[in-house]
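>>> Okay, predicted coordinates and the sequence, questions at the end:
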Amino acid sequence: MEIKAWNFVLFSCLSVSFLASSSSAQTCRSQTFSNNMQYANCTDLPVLNSYLHWTYNQSDGTVEIAFRHTGTTSSQWSAWGINPIGPRMVGTQALVALVNSSGVAQAFTTSINSFGPPMQPTALSFPVPSLSATFENNEMTIFAVLRIPQNLSSTSQVWQEGPVSNGQIQPHSTTGPNVQSAGSINFLTGQ
């Protein structure tokens, strides 16, 4: 009788664990957008409550993306970018969003060229013909169309969050998830 009870407990724990890991691996697949946009691929990023959705059009080199950062506040900024020189901050071509002093989400591009970047709007090394952001229900979403060269269809990605004070972007934390927020992305294969 005791062995059956332990087997039941073990089976129950494994079932709950499997269901939890299955559902967490599929979070981005259940997400929808208020503008009804749909994307061919998505991935749950491993830290900072972030998700990337995209559709890659190889014929014209465009990537339509939606970067979603959940569990954030209007006093935080959110960012996502690609870095052709590796999974690190310096060299990242970034999309940044924050809630401005009028209470409206705004997005801009910036090139991260140092460890203490000014985080001001600058052009990227590739065109960004469309860029916008929304902030709803403690979720910041950046929508963009990137026109990338073919050698960037598989590259490194970086995402980040940090505080905003008096309308100004402040440096992000340099410990924990903030230094783990990098990886690779293959827009072509969906990996």
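That came in fine, so what should we check first?

>>> use CA for all of it now, contacts and neighbours both
Will do.

>>> quick one: the helices in this protein?
2-25 (DSSP state H).

>>> Put this next to the first one:
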Amino acid sequence: MSFSHTFFSSLFVLAFVSPLLASAHICTDQFLTEVSQMNITEKFCNTKTLKVEFGWNFNNESRRLDIAFGGRLHGETGWLAWGLNPVGPHMVGTRALIGIKRQDGTLEALKYNITAATKIGCQLLPSKDIGLDVRNFSFVKVNIGYYVIRATIFLPKEYNSSKANVVWQVGEHATESGPLMHPTSIKNFDTAEVIDLVSNKVIGYTAHRRRQLRTAHGILNIVGWGVFLPIGVIAARYFRKFPEEWSWWFVAHVSCQMAGYGLGLIGWGLGLWLGNHSKYYIFQTHRNIAIIIFTFATMQMFSLKLKPKATDEYRKYWNMYHHFLGYSLLAVVSVNIFYGIRIFGENKAWKWSYVGLLGTLGGVALVLEVYTWIKFFLNKVEEKKHGSKDQISAAVIPAPAVQGATITAPAPAVGAAT
């Protein structure tokens, strides 16, 4: 099986399997064992993004909600956050319970009101009143290596138990004054859902649908910008005249460029749509680079109609511009694809698949480049040999007499016999 076939297969598997994995709501047996004393069963326990687990037990009559939220903290510091948002499934407005692991190993459980100021990087400050009746609130480390937030909450009437907006988060750094900003991968923004606490149904998790769209966005851009464009460049550079002449090189070049531009354009538009519909976060650098890529690619597409004729005086300057812009485009595309993969989060299959693909294309180009130079030098050597033979032949073969000309004998040298 070829590498390209394996690569594309893996990408399409990711596109359709990852949403299914994300919707698998079953806690691990180890976590269930730890929270069994809170009468939390497998029916009311599920896994979340960021590799955390959430279990609960809800009494609709008393409106008592017992929760256990746990995950791993691998660094010297870190924090876990779980909360309810009376407004909607997003960060701003969340009434949060946060467990903090400090550098000295101590653990602390604090309550916070998450406001819009937090979004712009302001320091979180604990609050005694978050609008929830919270009891038995603790943050502990359990035998399975998890750090777990435990609490009993009595829901006010304004909180709809059939549509509870649950928000969670994991951070890597904390100070004495509180938690610091969490990582900015896409998974750290897919941390809110709407749950029916009574029937244990996830009734609203837009991240599932958006994850599918993000996967399609990534595949289209990798295949379009990252595969077809480089192949089109290889066809134009190495098969026009040297090292091998191929009469169909221009058709291959234009076809690959148009296919890459078409797929990339769809992926680019999908990315803009995702950015415009993400009300609470945006990846501005990734977006700006994508706009540059689209602009450069569009300029290259205009070359099909605006290319000057071979006899035009400024054709060589146009060629310099076209080549420089094309190579610059490939470099910017690679940078933005890696940037997008980093945003996507922990899935290393994307990164190493693209590294393998990039290495394959680069290896092909390197082999052709070396072959080009070898053949160039061999041709130079042959030209020199043929040139020497032609000079020798011209020296030993006398020039033919011109018809009608008088041939005069050379004068004898001085001292010669007459």
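Sure, I can see it. These numbers come from a predicted model, not from an experiment.

>>> what TM-score do we get after superposing?
With the length set by TM-score structural alignment, normalised by the length of structure 1, the two chains reach a TM-score of 0.77; 170 aligned residues with a CA RMSD of 2.5 Å.

>>> The strand or helix carrying residue 7 of structure 2 - contacts with which helices or strands?
Using DSSP states H and E, residue 7 of structure 2 sits in helix 3-22. Packed against helix 3-22 of structure 2, as judged by 3 or more CA pairs under 8 Å, 6 or more residues apart in numbering; DSSP states H and E, are the following elements: helix 206-223, helix 348-396.

>>> any idea of the angle the longest one forms with helix 3-22?
Translated: helix 348-396 of structure 2. Helix 348-396 of structure 2 runs at 170 degrees relative to helix 3-22, counting by axes from the mean of the first three to the mean of the last three CA atoms, to 10 degrees.

>>> How about the first one?
Angular relation of helix 206-223 of structure 2 and helix 3-22 on a 0 to 180 degree scale: 170 degrees, by the same axes, to 10 degrees.

>>> Name the surrounding residues that touch the next helix or strand after helix 206-223 of structure 2.
The helix or strand immediately downstream of helix 206-223 of structure 2 is helix 229-238, counting by DSSP H and E. Helix 229-238 of structure 2 is contacted by residues 244, 249-250, 252-257, 260-261, 326, 330, 361, 365, 368-369, 372 when judged by CA atoms under 8 Å, 6 or more residues apart in numbering.

>>> just the buried members of these?
Neighbour-count burial within these applies to 249, 252-254, 256-257, 260-261, 326, 330, 361, 365, 368-369; the criterion is 16 or more other CA atoms under 10 Å.

>>> Just put those residues in a markdown table and tack on distance to residue 288 of structure 2.
Shown next, in a markdown table, are those (distance: CA to CA, whole Å):
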| residue | distance to residue 288 of structure 2 |
| --- | --- |
| 249 | 33 |
| 252 | 30 |
| 253 | 27 |
| 254 | 26 |
| 256 | 25 |
| 257 | 22 |
| 260 | 20 |
| 261 | 18 |
| 326 | 19 |
| 330 | 16 |
| 361 | 26 |
| 365 | 29 |
| 368 | 34 |
| 369 | 33 |
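
>>> for the helices and strands packed on helix 3-22 of structure 2, which one sits closest to residue 91 of structure 2?
For residue 91 of structure 2, the closest of the helices and strands packed on helix 3-22 of structure 2 is helix 206-223, at 14.0 Å, according to CA to CA.

>>> Give me the buried positions along the closest one.
207-208, 210-223.

>>> tell me the angle that helix makes with helix 229-238.
Orientation of helix 206-223 of structure 2 against helix 229-238 (the same axes, to 10 degrees) gives an angle of 0 degrees.

>>> Cool, thanks, talk later.
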